[in-house]
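Colleague: attaching a predicted model along with its sequence, questions to come.
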Amino acid sequence: MMAKSYDVIVIGAGPGGMTAALYASRANLSVLMLDRGIYGGQMNNTAAVENYPGFKSILGPDLAEKMYQSSTQFDAEYGYGSVDSVTVGDDGLKTVVTDSETYETHALIIATGSEYRKLGVPGEDEYGGRGVSYCAVCDGAFFKNKPVAVIGGGDSAVEEGGYLSQMTSGVNIIHRRDQLRAQKILQDRAFANDRIGFTWDTIVTEILGDGQKVTGVATHNKKTGEDSQQSVDGVFIYVGNQPMTAPFLDLGITDEKGWIVTNEKMETKVPGIFAVGDVRQKDLRQITTSVGDGGIAGQEAFNYLQSLGD
């Protein structure tokens, strides 16, 4: 099968990928955005975005739709596909192989983001979709007037705990430390919410169920050594993210944890391959930072292609 050719291929259609596609296509380059799912990435799993300039508050899916309409206004194409591998030829041509097509490009922008990290405890996989969830917006409605646990202490855990408190009978945030890591404004809201409780210095050792659905969690207090159980109908897990970089590991562009290493121009160590957004080795992973990365990468991809003609 003959490979389809584009000036720029963007793998991933989250905020970083869509912005990169916007900038590259506005420079009159042929651009393909590839994603294995719907455009928007984790914005589609976010109830309300309150820290994106221009909007006091906006639903995550609504912001994703607005970004998509903007990113395709200069004829950037959007295609479904799960990337299996990327190879680089001696001439610098990049070949992208998906589950259904093969593509070629000289400029590749990786924007695959990250995915929710699992706890890795018994019962987690068994009860996935039957009480275990990583997305409050997706699954919160299934637990109306029922008790749920949220595992974690960062922004996502606390913010989504607040969202769940509006529909459940109560939310218990279980955190392995004695204080939250979330932004102070999110902490203040959670502490003021009488439908949210906290279990400190505690880890979940097992997710319990009756064979059909979740019935509770088994916990261990790290300070007292006490083991106990809590009865809940749902368990929402927010314990960090891991990069989605499996197809790119052979390129030698990641660190030991799988995050892609770039410079300030979003360039990796492979000429013509850029990375943006949550997949990068960086400290702050937000919609705003992904958009900034995408703008830089889109322009730098143009500069790189121009240099090939010099």
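Modeller: Nice, I can see it.
Colleague: make it CA atoms for all contacts and neighbour counts henceforth
Modeller: Fine.
Colleague: give me every residue that touches the residue nearest the centre of the chain.
Modeller: The structure's the chain has its C-alpha centroid closest to residue 114; by C-alpha atoms, centre = their mean the separation is 4.2 Å. Going by C-alpha atoms under 8 Å, 6 or more residues apart in numbering, residue 114 touches 241-244, 278-279.
Colleague: quick check, nearest of these to residue 10?
Modeller: Lowest distance from residue 10 to these (C-alpha to C-alpha) belongs to residue 279, with 13.0 Å.
Colleague: and the gap between that closest one and residue 158?
Modeller: Noted for residue 279: a distance of 23 Å to residue 158, by C-alpha to C-alpha, to the nearest Å.
Colleague: closest one of the contacts of residue 114 to residue 267?
Modeller: Within the contacts of residue 114, the smallest distance to residue 267 is 13.0 Å, found for residue 279 (C-alpha to C-alpha).
Colleague: burial of the residue lying closest to that closest one once chain neighbours are set aside, as a residue count?
Modeller: Spatial nearest neighbour of residue 279, excluding adjacent residues (C-alpha to C-alpha, 6 or more residues apart in numbering): residue 113 at 4.3 Å. Per other C-alpha atoms under 10 Å, the neighbour tally for residue 113 reads 28.
Colleague: surely residue 241 meets residue 116?
Modeller: Yes - between residue 241 and residue 116 there is a contact at 4.6 Å, judged by C-alpha atoms under 8 Å.
Colleague: list the contacts of the residue nearest to residue 279.
Modeller: Counted by C-alpha under 8 Å, 6+ apart, residue 113 has contacts 12, 14, 41, 243-244, 277-280.
Colleague: and here's the other structure:
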Amino acid sequence: MENNYDLIIIGGGPAGLSAAIYGGRAKLKTLVINKGAVGGLVNTTQELVNYPGYTKVHGPDLMKDFKNHAESFGVEFLKDEVIGGDFSKDEKIIRTKKGKEFSAPAVILACGSEPRLLNVPGEKRLRGMGVAYCATCDAEFFEGEDVVVLGSGDQAIEEGMFITKFARKVTVIVLHDEGILDCNKASAERAFENEKMEFIWNSTIEEVLGDENVEGVVVKNLKTGELTNLECQGVFFFVGMIPSTGFLKDSGVNLNEKGYIPVNNMMETNVNGVYAAGDNIVKYLRQVATATGDGATAAVAAERYIEEMSEFKTKVLQCNSKSLLLFMDPTVEKSLNFGTLLEAVIQDQGGEYKIVQVDISTKKTLAEKFDVKEVPSVVVLCNGEKLKDLECTMDKEKLAAQIIS
């Protein structure tokens, strides 16, 4: 079918594009579905200076290179919004806002996150022109200039202190009464001691000023209603991030209390065949460099999952004979010795059973499916249905008796 793929990636930011490159290179039929411009939040960054190999690169240009790289391996791109799907079966179903439906055995969720906007005049218009949301990404572009930070949580105060390494002065605008911050106590103490940081209390930003670049902000005192113009060349909004995972609400994929996706070191979610990468996962650092690593890991894990499930279908589910799934680890001598003994027993019985070896050092899905905890282990199957587990004894007669019974 036209809409059948090996791998579907939801999201076209650095994590999704990195996954696409690895998927395409593995000769998987790969589709990337992205609702906006390919590149995600990186498209709002005028210059990146901390991506390995580039002393300075225009954010959209870097993402264009990522996309071209993926397309060179035959990856397809679709501009559409995913609104839901069904992950309950081996073939995952993806549904889009334009009424299209796609299927694949593996899906990578790389839908990213968005800064929570204050939605004041000038904020969206001057985004990337002095309005910023990531100090690690953009602080050094304000060398020797005056910067305003809105927020008082851990992110706002800690990133505000990072900005002081570059800016002449950082003014922090806080909703609360004087001396009250929402961050941890240690960060608050360091911030109050920082000579480059000043605080405006009981206030918020009413407007961002400037034509082509930020020239200042309008500060509103929440108690008096007084409006004051404050000159600056940059303004950082730290009022939270929102992961773009709303469409996963009824999908079966676990989300934490903030909407982020928990994953393991293989980028696996709680659903077999569904992976997540980038800013929408629970993680320590959200940067382009970490997103690309997430995407690469997710794609390789997905490739191995697809290979494992395909092999299981062709060698077991589509086989009319009885099968023995031998779970083993080639680095464990006991596994190798038992495998040799099992083959000898089957040959003595005329080959009624077909042995299918599963190396759990690289293929873990089937081990989880059949609840295998140690190697060697043997599961007896008939037409793909489990009959029983064997006791993996090195006594040839006892082993043969188990198989016959």
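Modeller: Done, it's in. What you are looking at is a predicted structure, and each value in this text was computed from that prediction instead of being measured.
Colleague: superposing both, give me the TM-score.
Modeller: The TM-score (TM-score structural alignment, normalised by the length of the first structure) is 0.77; 275 aligned residues with a C-alpha RMSD of 3.4 Å.
Colleague: on that earlier part again, can I get the contacts of residue 113 of the first structure in TSV with distance to residue 204 of the first structure?
Modeller: Formatted as TSV, the contacts of residue 113 of the first structure follow (distance: C-alpha to C-alpha, whole Å):
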residue	distance to residue 204 of the first structure
12	33
14	31
41	28
243	23
244	25
277	30
278	27
279	27
280	29
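Colleague: nearest to residue 154 of the first structure among those?
Modeller: residue 278 (16.0 Å).
Colleague: that closest one and residue 2 of the first structure, how far apart?
Modeller: Taking C-alpha to C-alpha, one finds residue 278 of the first structure at 32 Å from residue 2 of the first structure.
Colleague: higher neighbour count, these two?
Modeller: Using other C-alpha under 10 Å, the more surrounded residue of residue 278 of the first structure and residue 2 is residue 278, with 29 against 8.
Colleague: nearest residue to the residue nearest to the centre of the first structure in space, please, no chain neighbours.
Modeller: residue 243 (4.2 Å).
Colleague: next one: the one you found from residue 178 of the first structure, what distance?
Modeller: Taking C-alpha to C-alpha, one finds residue 243 of the first structure at 27 Å from residue 178 of the first structure.
Colleague: of the two, who's got more company?
Modeller: Taking other C-alpha under 10 Å, residue 243 of the first structure and residue 178 do not tie; residue 243 has more neighbours (20 against 13).
Colleague: quick one, what contacts the more buried one?
Modeller: Contacts of residue 243 of the first structure by C-alpha under 8 Å, 6+ apart are 112-115, 258-259, 278-279.
Colleague: how much space between the residue nearest to residue 114 of the first structure and residue 115 of the first structure?
Modeller: 6 Å.
Colleague: mean shift between the helix or strand that residue 78 of the first structure is a member of and the second structure?
Modeller: Under the criterion of DSSP states H and E, residue 78 of the first structure resides in strand 77-80. Compared with the second structure after the fit, strand 77-80 of the first structure shows a mean deviation of 0.5 Å (mean C-alpha distance after the TM-score superposition for the first structure).
Colleague: off-centre distance for that strand?
Modeller: Its chain's average C-alpha position is 19 Å from that of strand 77-80 of the first structure, according to C-alpha atoms, centre = their mean, to the nearest Å.
Colleague: who's in contact with that strand?
Modeller: Strand 77-80 of the first structure is contacted by residues 31-37, 72 when judged by C-alpha under 8 Å, 6+ apart.
Colleague: so of those, which ones are in strands?
Modeller: 31-35 (DSSP state E).
Colleague: save those residues as a markdown table, and put in neighbour count and distance to residue 264 of the first structure too.
Modeller: Below are these laid out as a markdown table (neighbours: other C-alpha atoms under 10 Å; distance: C-alpha to C-alpha, whole Å):
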| residue | neighbour count | distance to residue 264 of the first structure |
| --- | --- | --- |
| 31 | 28 | 22 |
| 32 | 25 | 23 |
| 33 | 26 | 22 |
| 34 | 25 | 24 |
| 35 | 23 | 25 |
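Colleague: state the pair within those residues that is farthest apart.
Modeller: Farthest-apart pair in those is 31 and 35; separation 13.3 Å (C-alpha to C-alpha).
Colleague: what ranges does the stretch 51-200 of the first structure have for its strands?
Modeller: For the stretch 51-200 of the first structure, strands defined by DSSP state E, counting those that start in this stretch occupy the ranges 77-80, 83-88, 94-98, 102-105, 107-110, 114-116, 132-133, 147-151, 170-174, 196-199.
Colleague: format those strands as JSON lines; extra columns: distance to residue 61 of the first structure.
Modeller: Shown next, in JSON lines, are the strands of the stretch 51-200 of the first structure (distance: least, C-alpha to C-alpha, whole Å):
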{"stretch": "strand 77-80", "distance to residue 61 of the first structure": "17"}
{"stretch": "strand 83-88", "distance to residue 61 of the first structure": "24"}
{"stretch": "strand 94-98", "distance to residue 61 of the first structure": "26"}
{"stretch": "strand 102-105", "distance to residue 61 of the first structure": "29"}
{"stretch": "strand 107-110", "distance to residue 61 of the first structure": "22"}
{"stretch": "strand 114-116", "distance to residue 61 of the first structure": "17"}
{"stretch": "strand 132-133", "distance to residue 61 of the first structure": "19"}
{"stretch": "strand 147-151", "distance to residue 61 of the first structure": "22"}
{"stretch": "strand 170-174", "distance to residue 61 of the first structure": "24"}
{"stretch": "strand 196-199", "distance to residue 61 of the first structure": "26"}
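Colleague: now the helices for the stretch 201-350 of the second structure?
Modeller: Secondary structure of the stretch 201-350 of the second structure (DSSP state H, counting those that start in this stretch): helices located at 288-312, 333-348.
Colleague: list the buried residues in the last one.
Modeller: By 16 or more other C-alpha atoms under 10 Å, the buried positions in helix 333-348 of the second structure come out as 335, 338-339, 342, 345-346.
Colleague: residue 171 is in contact with residue 165 of the first structure, correct?
Modeller: Yes - between residue 165 of the first structure and residue 171 there is a contact at 5.9 Å, judged by C-alpha under 8 Å.
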